[in-house]
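Engineer: Sequence first, predicted model second:
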Amino acid sequence: MKKTILSVAALLAVGVGSASAADLPAKVYTKAPPIVAFDPWDIAFGAAVMSDYVFRGVTQSNHKPSVTAYFEPRYNVTKDLQLYVGTSFESISFANRAAAEVDIYGGIRPTFGAFAFDFGVWGYLYPGGSCVDSNANGSATQCGVGSFPISLLNQNAMKKDVSFYEGYAKVTWTANDMFAFGANEFYSPNFLNTGAWGNYASVTGKFTAPTSVFGSSGVGMYVSGEYGRQWFGSTDAFYGPIKLADYNTWNIGVGFTYKVFTLDLRYSDTDLSKGNCNAFTSDFTASGNTAWTPINQTGVGSNWCGSTFIAKLSADVTLGALK
């Protein structure tokens, strides 16, 4: 009887030992992993309020506060390939009294490892504008037959419709959790409907602080900047024709994030003179008579292209994040 008990105990010991040893590297028999449903559709949307709407170093809101919002449906073909379309609007203050800037865009975003690309077309629409002509006299002039232009005291001129589009290509290299670098290229055959082609290229950099900096508060921080150059061709007869001045622009700022909110504080500047800035923007607030340049014969100068500080509070979310 004792021998039988000992034999059974020995067999159990061997069996348990064998099973434990087999468990160490991997189980021989396992259940299939659960199938997680993949929903390729998503929507990103958000809104922001800013102290100044600055586009490539030039204010679009006369250095006044502006609001913006966007809506962007997305389709993820795979985890590394996204198609998207979107629309956004911004409040502006142009010489032609356009009601707002309405953007319509779309493109493709492929990702290869640490490199994220973005290719697409961006349309800038400015509805509700009026013809602004320095020669306005109550009759139709070069703004077009049937147009009755308004005139500015500083003799600047602007077309009723300054809508245009750009093709773009972007790439971002995420070096690690803290550092990311990018390059951007935009081209338009008719920038702001001036008749002049426009080409803009820039490089960007961003440092994201480790989450440990703010502990468990949920607050994040980053520092980012951009340096770019804008090139132009010559305008059509309405504006001269003149060769618009090329210029450099740069910005640097710090941002704080919390959940869906971002507070961005930024300094922006360009190397455009007040005279060349006036020729480019048709600034309705431009004044003086000393800002003479070859393309600014009136001498009035604009501060729309100078240094400025921008505070922007935004909220951004995706539908997938809300599920």
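Structural biologist: Received it, and whenever you're ready, just let me know what you need. Numbers count the residues shown, from 1 in each chain.
Engineer: Every contact and neighbour count from this point should use C-alpha atoms.
Structural biologist: Will do.
Engineer: Surely residue 228 and residue 250 touch.
Structural biologist: Yes - here residue 228 reaches residue 250: they are 6.2 Å apart, a contact under CA atoms under 8 Å.
Engineer: overlap in contacts of the two?
Structural biologist: Common neighbours of residue 228 and residue 250 (criterion: CA atoms under 8 Å, 6 or more residues apart in numbering): residue 56.
Engineer: can you map out the strands along the chain?
Structural biologist: 41-50, 54-55, 58-59, 66-78, 81-90, 101-112, 115-125, 164-174, 179-188, 198-208, 219-232, 247-258, 261-270, 308-318 (DSSP state E).
Engineer: Turn those into JSON lines, columns for mean neighbour count.
Structural biologist: Conversion of the strands of the chain to JSON lines gives the following (neighbours: other CA atoms under 10 Å):
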{"stretch": "strand 41-50", "mean neighbour count": "17"}
{"stretch": "strand 54-55", "mean neighbour count": "16"}
{"stretch": "strand 58-59", "mean neighbour count": "24"}
{"stretch": "strand 66-78", "mean neighbour count": "17"}
{"stretch": "strand 81-90", "mean neighbour count": "18"}
{"stretch": "strand 101-112", "mean neighbour count": "18"}
{"stretch": "strand 115-125", "mean neighbour count": "18"}
{"stretch": "strand 164-174", "mean neighbour count": "19"}
{"stretch": "strand 179-188", "mean neighbour count": "18"}
{"stretch": "strand 198-208", "mean neighbour count": "19"}
{"stretch": "strand 219-232", "mean neighbour count": "18"}
{"stretch": "strand 247-258", "mean neighbour count": "18"}
{"stretch": "strand 261-270", "mean neighbour count": "19"}
{"stretch": "strand 308-318", "mean neighbour count": "17"}
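Engineer: what about versus this one:
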Amino acid sequence: MQRKLVALAAIALLSSGGVMAQARTSAPEPEYTYSFNVGAVTDYRYRGISQSRLRPAIQGGADFSHKSGFYIGTWASSIRWIEDAGGDASVEVDVYGGYKTTFGDFGMDVGVLRYLYPNSSLPVNPNTTEVYIAGTWGPATLKYSHSTTNLFGFADSKNSGYLDLSATFDTGFWGLTVTPHVGHQRVRNNSAASYTDWSIGLGKDFGNGLTASLAYVDTDTDVYLAPSGRNLGRSGVVLGVKYGF
């Protein structure tokens, strides 16, 4: 009887050790992941300039990534600036793809992004292609985007560039993050349209895919105007909500 008890105890110990070892083994990385998102903002600001005439916009996108680091995605938003410029497009559709990798604590992201404005009917095609490279170290990311076409309808503006620095910090309070940002848009052969933008935002993840953001945005330009004459680069506060699934 005593030997049976010892044997049973040994089997139990080995079994529990196997379970613990299995629990310590992380699940294998999936071959690929995909996600979708929908949201709304009180003002669609891109590089500090309102794309929605300082009014709300609805947005959504989809992303697909492979464990090798390659990814593709698309994103869309309602806009008003094409109509304000005399065109017909009421939506912006972005298509992008690239590759992400890490070297120790340093991350790198390279890719290409195509901005599409279906049926825009502007004198200069606003559809724009940019290639970009970004480096991340700790909370900070430095990114440069270079246009290989005319930039957003500016004539003879190929090879324009946008350089920006941003970071994300966890405040340690209620799950809030702080995101400061500064960037400079150079529009080639149109120095009057070049400008600097900056912002600081707060973000909150409520779980189950729901996030919210609040940001103060400003620029140093007053040449981007709505039909009413309002400065589309004026300082403002933008509230956003997004649901990912």
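Structural biologist: Looks like it arrived, so ask away. Fair warning: this is a prediction, and the values are worked out from it, not measured in the lab.
Engineer: Can you pull the TM-score for these?
Structural biologist: Between these two chains, after superposing, the TM-score reads 0.82 (TM-score structural alignment, normalised by the length of structure 2); 224 aligned residues with a CA RMSD of 2.7 Å.
Engineer: Quick one: closest of the strands of structure 1 to residue 16 of structure 1.
Structural biologist: For the strands of structure 1, the distance to residue 16 of structure 1 is smallest for strand 66-78, at 45.1 Å, taking CA to CA.
Engineer: helices or strands up against that closest one?
Structural biologist: Under the contact definition 3 or more CA pairs under 8 Å, 6 or more residues apart in numbering; DSSP states H and E, strand 66-78 of structure 1 sits against strand 41-50, strand 81-90.
Engineer: picking up where we left off before, between the strands of structure 1, which one is closest to residue 22 of structure 1.
Structural biologist: Among the strands of structure 1, the nearest to residue 22 of structure 1 by CA to CA is strand 66-78 (37.1 Å).
Engineer: ok, and what's touching the closest one?
Structural biologist: So strand 66-78 of structure 1 is contacted by 40-53, 82-92 (CA under 8 Å, 6+ apart).
Engineer: What of stretch 34-53 of structure 1?
Structural biologist: 59-78, 92, 309-320.
Engineer: would you turn the helices and strands packed on strand 66-78 of structure 1 into a markdown table with distance to residue 201 of structure 1?
Structural biologist: Output for these, formatted as a markdown table (distance: least, CA to CA, whole Å):
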| stretch | distance to residue 201 of structure 1 |
| --- | --- |
| strand 41-50 | 24 |
| strand 81-90 | 22 |
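Engineer: Go through the ones you listed and name the closest to residue 27 of structure 1.
Structural biologist: For these, distance to residue 27 of structure 1 was read as CA to CA. The smallest value, 35.1 Å, belongs to strand 81-90.
Engineer: got the angle for the closest one vs strand 115-125?
Structural biologist: On the basis of axes from the mean of the first three to the mean of the last three CA atoms, to 10 degrees, strand 81-90 of structure 1 is oriented at 40 degrees to strand 115-125.
Engineer: Looking at the strands of structure 1, which is nearest to residue 11 of structure 1?
Structural biologist: That would be, of the strands of structure 1 and by CA to CA, strand 66-78, which comes in at 52.4 Å.
Engineer: Just tell me what residue 71 of structure 1 corresponds to in structure 2.
Structural biologist: Matched to structure 2 by TM-score structural alignment, residue 71 of structure 1 sits across from residue 62.
Engineer: any idea how far that match lies from residue 32 of structure 2?
Structural biologist: As judged by CA to CA, to the nearest Å, residue 62 of structure 2 and residue 32 of structure 2 stand 14 Å apart.
Engineer: any idea how far the nearest residue to residue 61 of structure 2 once chain neighbours are set aside is from residue 220 of structure 2?
Structural biologist: Distance criterion CA to CA, 6 or more residues apart in numbering; nearest residue to residue 61 of structure 2, sequence neighbours excluded, is residue 75 at 4.0 Å. Using CA to CA, one obtains 28 Å as the distance from residue 75 of structure 2 to residue 220 of structure 2.
Engineer: again, but for residue 125 of structure 2
Structural biologist: For residue 125 of structure 2, the distance to residue 220 of structure 2 (CA to CA) stands at 26 Å.
Engineer: higher neighbour count, those two?
Structural biologist: residue 125 (18 against 14; other CA atoms under 10 Å).
Engineer: and the counterpart of residue 217 of structure 2 in structure 1, what is it in contact with?
Structural biologist: Aligned by TM-score structural alignment, residue 217 of structure 2 pairs with residue 268 of structure 1. By CA under 8 Å, 6+ apart, the contact list for residue 268 of structure 1 reads 57, 249-252, 307-310.
Engineer: could these go into CSV alongside distance to residue 127 of structure 1?
Structural biologist: Formatted as CSV, the contacts of residue 268 of structure 1 follow (distance: CA to CA, whole Å):
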residue, distance to residue 127 of structure 1
57, 23
249, 27
250, 29
251, 29
252, 32
307, 28
308, 27
309, 28
310, 26
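Engineer: Spatially, which two of those residues are the most separated?
Structural biologist: 249 and 310 (14.7 Å).
Engineer: Quick check: the residue lying closest to residue 100 of structure 1 once chain neighbours are set aside vs residue 64 of structure 1, distance?
Structural biologist: Spatial nearest neighbour of residue 100 of structure 1, excluding adjacent residues (CA to CA, 6+ apart): residue 91 at 5.0 Å. Distance, residue 91 of structure 1 to residue 64 of structure 1, using CA to CA: 10 Å.
Engineer: cool, and residue 87 of structure 1?
Structural biologist: In this view, residue 87 of structure 1 and residue 64 of structure 1 are 23 Å apart by CA to CA.
Engineer: what's the answer for residue 4 of structure 1, then?
Structural biologist: 95 Å.
Engineer: Check residue 54 of structure 1 too.
Structural biologist: 10 Å.
Engineer: Kindly report the same for residue 223 of structure 1.
Structural biologist: According to CA to CA, residue 223 of structure 1 and residue 64 of structure 1 sit 24 Å apart.
Engineer: And residue 279 of structure 1, by the same measure?
Structural biologist: Residue 279 of structure 1 is 21 Å from residue 64 of structure 1, by CA to CA.
Engineer: Of these two, give the one with the bigger neighbour count.
Structural biologist: A side-by-side neighbour count of residue 279 of structure 1 and residue 64, using other CA under 10 Å, places residue 279 first with 26 against 14.
Engineer: can you tell me which residues contact the residue most central in space within structure 2?
Structural biologist: Centroid check for structure 2 by CA atoms, centre = their mean gives residue 75 as the closest residue, at 9.7 Å. Residues in contact with residue 75 of structure 2 (CA under 8 Å, 6+ apart) are 59-62, 93-95.
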